[in-house]
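K.L.:
generate coordinates for the sequence data below:
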Amino acid sequence: MQQGAEYSLDDHGADGTRLVLSGHLTLASIGPFDRAVKAIDGPIHAIDLAGVEEIDTVGAWVVCRAAHRLSSEITGASPEALRLLASVQDIDVDGPMRPPRPPVWERVPLAVGDKVFGARSGIYGVVAFFGQILIGAGSLIRHPRRFPIKALVHQMELVGVTALPIIGLMSFLIGIVIAQQGSVQLEQFGAESLTVNLVGRITLRELGVLMTAIMVAGRSGSAFAAQLGTMRLTEEIDAMRTIGISPVEVLVIPRIVAATFMMVLLGFYASLMAIIGGAVVGDLTLGIPFWTFLARIQEVVPEHDLWVGLIKAPVFGLIVALAGCYHGLQVRGNSEEVGRRTTMAVVSAIFAVIVLDAFFAVFFTEIGWG
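P.N.:
So this is what the prediction gives:
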């Protein structure tokens, strides 16, 4: 085990008190010594390094700082120690530990400018990504035999089939919550029977497809970003381009098609499970028989509510897939970027889905499907 640094005060010198150092002044053992030297307040005429066996840059810097604070001269240093001391003696030991911070009226415009510049670069990247997708889709249309059917089926299984349990459970519980909370509020007006209308319309029109899109964004969108991002880091995508395979055709388009198509089925499935959850609550707490609840759904829910959900579902699936694939292909540098881009993919997809849902709500209301 390496010996630490030691010091002693010599008050018998002709010129005044000396600080005599010995042992090892290295990074591994300098901590206790540095704290002890900081506690010395008296005037020190000289710092004697004759007994120092080993010193590194950190030790030399600590000695220079102590000599500066105590107004001392350094004596007895070996040639190696002198070289280290000379290299660190001009360092401003009393300088600020943090760089100067500009005032807020300068920081805010600079931060806004950086964001705007970054947004411009992001827009360029998104447009270029859309162009690559269109070129890849056109190429597959001209040469349909090149379409990766196996990759598409595999992605449909990952996005759709394996998501059925979690989406079904989530939608079933959402239907229970809507029915239970809605019945409590409607009971104040003696309109518990309208719980059927509430569950049917809100699940088929809004919550079924919206909650499914959020779940798919967190589950499949993040997987797209992480998979493609990892392939970027391991240079698999570059290798595909080298041998003449288009990554957009093989990796991106199957994921987009799978998410777009399976989102329709998942949205409809989620709406059905939510209605079943509401029917269970109606049967157990409202006195509405299970099959009567389902039959009543067909009477009180307009057909266009079903079409509203089915129209929104593929758009939401497309947005989720585009966000995941785009951010995955933007990974650069290191594995930390994979995590950052995966988070950005999920957040941007959910944000875009909610914004589009608001636009859809206004649009369908304007055309009389409100």
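K.L.:
please make it C-alpha for all contacts and neighbour counts, starting now.
P.N.:
OK.
K.L.:
how about the strands of the stretch 151-300 of the chain, start to end?
P.N.:
For the stretch 151-300 of the chain, none of the segments meets the definition of strands by DSSP state E, counting those that start in this stretch.
K.L.:
kindly apply the preceding question to the stretch 1-150 of the chain instead.
P.N.:
Assigned by DSSP E, counting those that start in this stretch, the stretch 1-150 of the chain shows strands spanning 5-10, 18-25, 46-55, 73-75.
K.L.:
as TSV, those with distance to residue 228 and mean neighbour count would be great.
P.N.:
Putting the strands of the stretch 1-150 of the chain into TSV (distance: least, Cα to Cα, whole Å; neighbours: other Cα atoms under 10 Å) gives the following:
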stretch	distance to residue 228	mean neighbour count
strand 5-10	53	16
strand 18-25	50	21
strand 46-55	49	19
strand 73-75	59	16
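K.L.:
got a markdown table for the ones you listed, with distance to residue 200 too?
P.N.:
Below are these laid out as a markdown table (distance: least, Cα to Cα, whole Å):
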| stretch | distance to residue 200 |
| --- | --- |
| strand 5-10 | 78 |
| strand 18-25 | 77 |
| strand 46-55 | 78 |
| strand 73-75 | 86 |
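K.L.:
how about those strands, which one is nearest residue 271?
P.N.:
Proximity of the strands of the stretch 1-150 of the chain to residue 271 was assessed by Cα to Cα; the nearest stretch is strand 18-25, lying at 71.3 Å.
K.L.:
the strands of the stretch 1-150 of the chain: which one's closest to residue 81?
P.N.:
Of all the strands of the stretch 1-150 of the chain, it is strand 46-55 that lies closest to residue 81, at 6.5 Å by Cα to Cα.
K.L.:
what angle do that closest one and strand 18-25 make?
P.N.:
Using axes from the mean of the first three to the mean of the last three Cα atoms, to 10 degrees, the direction of strand 46-55 lies 10 degrees away from that of strand 18-25.
K.L.:
sorry, back to before: so which of the strands of the stretch 1-150 of the chain gets nearest residue 213?
P.N.:
Across the strands of the stretch 1-150 of the chain, residue 213 has its closest neighbour in strand 18-25 (61.2 Å, Cα to Cα).
K.L.:
other SSEs contacting that closest one?
P.N.:
Contacts of strand 18-25 with other secondary structure elements, assessed using 3 or more Cα pairs under 8 Å, 6 or more residues apart in numbering; DSSP states H and E, are made with strand 5-10, strand 46-55, helix 57-70.
K.L.:
please give me the structure for this one as well, since I'd like to look at both together:
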Amino acid sequence: MAVWADFETNDGADGAEVRFSGRLTLARMGDLPQRLDELGPISLLDLSNITRIDTVGAWIVTRTMHRHDAKVVGASTDAQRLLDALANDTSEYRVHADRRPAWVRMLEQLGTASVAIWNELLGIIGFFGAMIVALFNQVRARRAIRWNAIVTRFQTVGVDALPIIGLMSFLIGIVIAQQGSVQLKQFGLEVFTINLVGRASIRELGLLMTAIMVAGRSGSAFAAQIGTMKLTEEVDAMRTIGVSPMEAIVLPRVAASTITMPLLGFYASICAIVGGGIFCWVGLEIPPLTYVQRIREIIPMTDFWIMLIKAPVFGILIGVTGCYEGMQVRQNAEEVGKRTTSAVVAAIFLVIVLDAFFAVFFTSLGWN
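P.N.:
Modelled structure (predicted):
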């Protein structure tokens, strides 16, 4: 008994007459489709000698029938049922999909990423609006502010972050002073290293690096905590007993990050200035007293006010982004990790974009 799918051909009046034999199944198909495609016009497909047929075999027959307008005879009841199911299928399938040009795939990926970023931004803006509404409702209803929750977040966002932020800022101050002095030494202007360290630390880098660190520490913690609460249905339980998740979960975290960011930014700036001062003392032989006097002369109060204006905005942004991503967790624990990563990436990206906007805005005001 024939096992492998095969066929014989006879010349007919309108084309070749193909008589199949064996098992017309995927496992026993072999090179039959390729040999069948090499034939010329086909007028008849005889299935009376096949011992078994599956969906793939029926599709081969149907495709050949449509391609050559051939007639099918000798089909068993099972074979005819499969052929009827595929009767209207005239599509051409390929084992491997056509590979589009690389530039098309690149543009498609870019478009998909752009749409995702835009939707994420709209979601964050909408979440911020919902938070403002919740705050207004809380004030209007004269419900007590959850100071215990806010103070607890002070510990997480502020106090626990002091060592790492201080060390990071101290080392950044040393790096700024070292790299700046190398370039300024070519012109004999090493003393202006103090200007570079002082203004860069107070106006930009101290607060920016602090915001990035807080986004990595606290923003991710917010997303992970709220995401876990979503999975364990604690958020739904709050709504069931009449407690607003916005008031109980989101507002304390956003308030804590908003209040602590100016303090952490100022602390980081001082640590960076101290690091730069130690390098100037050791590497450039500038006395500490001279360094402090020069710092007082070259840092205008506008730089200090710029830092205090930007810091709360960065704090709100980090808190809202972390809480928003946590609230988007829906399915499983794996999504908690994805949303935590998204919270850090989105917060850092938005902080840098806003910092660039603030730089242009304050420069246009003449706060140089």
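K.L.:
out of the strands of the stretch 1-150 of the first structure, nearest to residue 84 of the first structure?
P.N.:
Within the strands of the stretch 1-150 of the first structure, the stretch nearest residue 84 of the first structure is strand 46-55; the backing value is 8.4 Å (Cα to Cα).
K.L.:
show me what residue 250 of the first structure lines up with in the second structure.
P.N.:
With the correspondence set by TM-score structural alignment, residue 250 of the first structure lines up against residue 248 in the second structure.
K.L.:
still on that earlier bit, adding distance to residue 314 of the first structure, write the helices and strands packed on strand 18-25 of the first structure out as CSV.
P.N.:
Formatted as CSV, the entries for these read as follows, by distance: least, Cα to Cα, whole Å:
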stretch, distance to residue 314 of the first structure
strand 5-10, 70
strand 46-55, 68
helix 57-70, 62
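K.L.:
sorry, back to before: excluding covalently adjacent residues, which one is nearest to the match of residue 250 of the first structure?
P.N.:
residue 146 (7.4 Å; Cα to Cα, 6 or more residues apart in numbering).
K.L.:
show me what residue 209 of the first structure aligns to in the second structure.
P.N.:
Under the alignment (TM-score structural alignment), residue 209 of the first structure pairs with residue 207 in the second structure.
K.L.:
check contacts around the closest residue to its match other than its chain neighbours.
P.N.:
On the basis of Cα to Cα, 6+ apart, the spatially nearest residue to residue 207 of the second structure that is not a chain neighbour turns out to be residue 265, at 4.5 Å. Residues near residue 265 of the second structure by Cα atoms under 8 Å, 6 or more residues apart in numbering: 206-207, 210-211, 307, 311.
K.L.:
please report the distance of the aligned partner of residue 223 of the second structure in the first structure from residue 22 of the first structure.
P.N.:
Taking TM-score structural alignment, residue 223 of the second structure has residue 225 as its aligned residue in the first structure. Distance, residue 225 of the first structure to residue 22 of the first structure, using Cα to Cα, to the nearest Å: 57 Å.
K.L.:
now the helices for the stretch 1-150 of the second structure?
P.N.:
Listed in chain order, the helices of the stretch 1-150 of the second structure (DSSP state H, counting those that start in this stretch) span 32-37, 55-68, 77-85, 102-140, 147-157.
K.L.:
the longest one packs against which elements?
P.N.:
Meaning helix 102-140 of the second structure. In this structure, helix 102-140 of the second structure makes packing contacts with helix 301-327, judged by 3+ Cα pairs under 8 Å, 6+ apart.
K.L.:
what's the answer for the second one, then?
P.N.:
Here helix 55-68 of the second structure is seen to pack against strand 42-53, helix 77-85 when contacts are counted using 3+ Cα pairs under 8 Å, 6+ apart.
K.L.:
out of those, nearest to residue 166 of the second structure?
P.N.:
Ranking these by their distance to residue 166 of the second structure (criterion: Cα to Cα) puts helix 77-85 first, at 71.6 Å.
K.L.:
in the first structure, what range does the closest one match?
P.N.:
When helix 77-85 of the second structure is aligned against the first structure using TM-score structural alignment, it corresponds to residues 79-87.
K.L.:
and if you look at stretch 174-193 of the second structure?
P.N.:
Residues 176-195 of the first structure are matched to stretch 174-193 of the second structure when aligned by TM-score structural alignment.
K.L.:
gap between the two ends of that stretch?
P.N.:
With Cα to Cα as the measure, the ends of stretch 176-195 of the first structure fall 11 Å from one another.
K.L.:
quick one: it to chain centroid distance?
P.N.:
Here stretch 176-195 of the first structure shows a centroid-to-chain-centroid distance of 38 Å under the convention Cα atoms, centre = their mean, to the nearest Å.
K.L.:
what's the answer for stretch 46-63 of the first structure, then?
P.N.:
The offset between the C-alpha centroid of stretch 46-63 of the first structure and the centroid of the whole chain comes to 47 Å, using Cα atoms, centre = their mean.
K.L.:
once aligned to the second structure, how far is the match of helix 77-85 of the second structure on average?
P.N.:
Its match in the second structure and stretch 79-87 of the first structure itself, once the structures are fitted together, sit a mean 1.9 Å apart by mean Cα distance after the TM-score superposition for the first structure.
K.L.:
what does that stretch contact?
P.N.:
Contacting residues not belonging to stretch 79-87 of the first structure are listed as 55-57, 60-61, 64 [Cα under 8 Å, 6+ apart].
K.L.:
before we move on, the earlier item: just give me the neighbour total for the match of residue 223 of the second structure.
P.N.:
Look at residue 225 of the first structure: counted by other Cα atoms under 10 Å, it has 31 neighbours.
K.L.:
now do the contacts for it.
P.N.:
Applying Cα under 8 Å, 6+ apart as the definition, the contact partners of residue 225 of the first structure turn out to be 324-329, 338, 341-342, 345.
K.L.:
which of those are buried, as a PyMOL select command?
P.N.:
Isolation of the buried members of the contacts of residue 225 of the first structure (16 or more other Cα atoms under 10 Å) is achieved in PyMOL through the command below:
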select buried, resi 324+325+326+327+328+329+338+341+342+345
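K.L.:
now the second structure: which of the contacts of residue 225 of the first structure match?
P.N.:
The subset of the contacts of residue 225 of the first structure whose aligned counterparts are also in contact in the second structure, taking both residues aligned by TM-score structural alignment, their matches' Cα atoms under 8 Å, comprises 324-329, 338, 341-342, 345.
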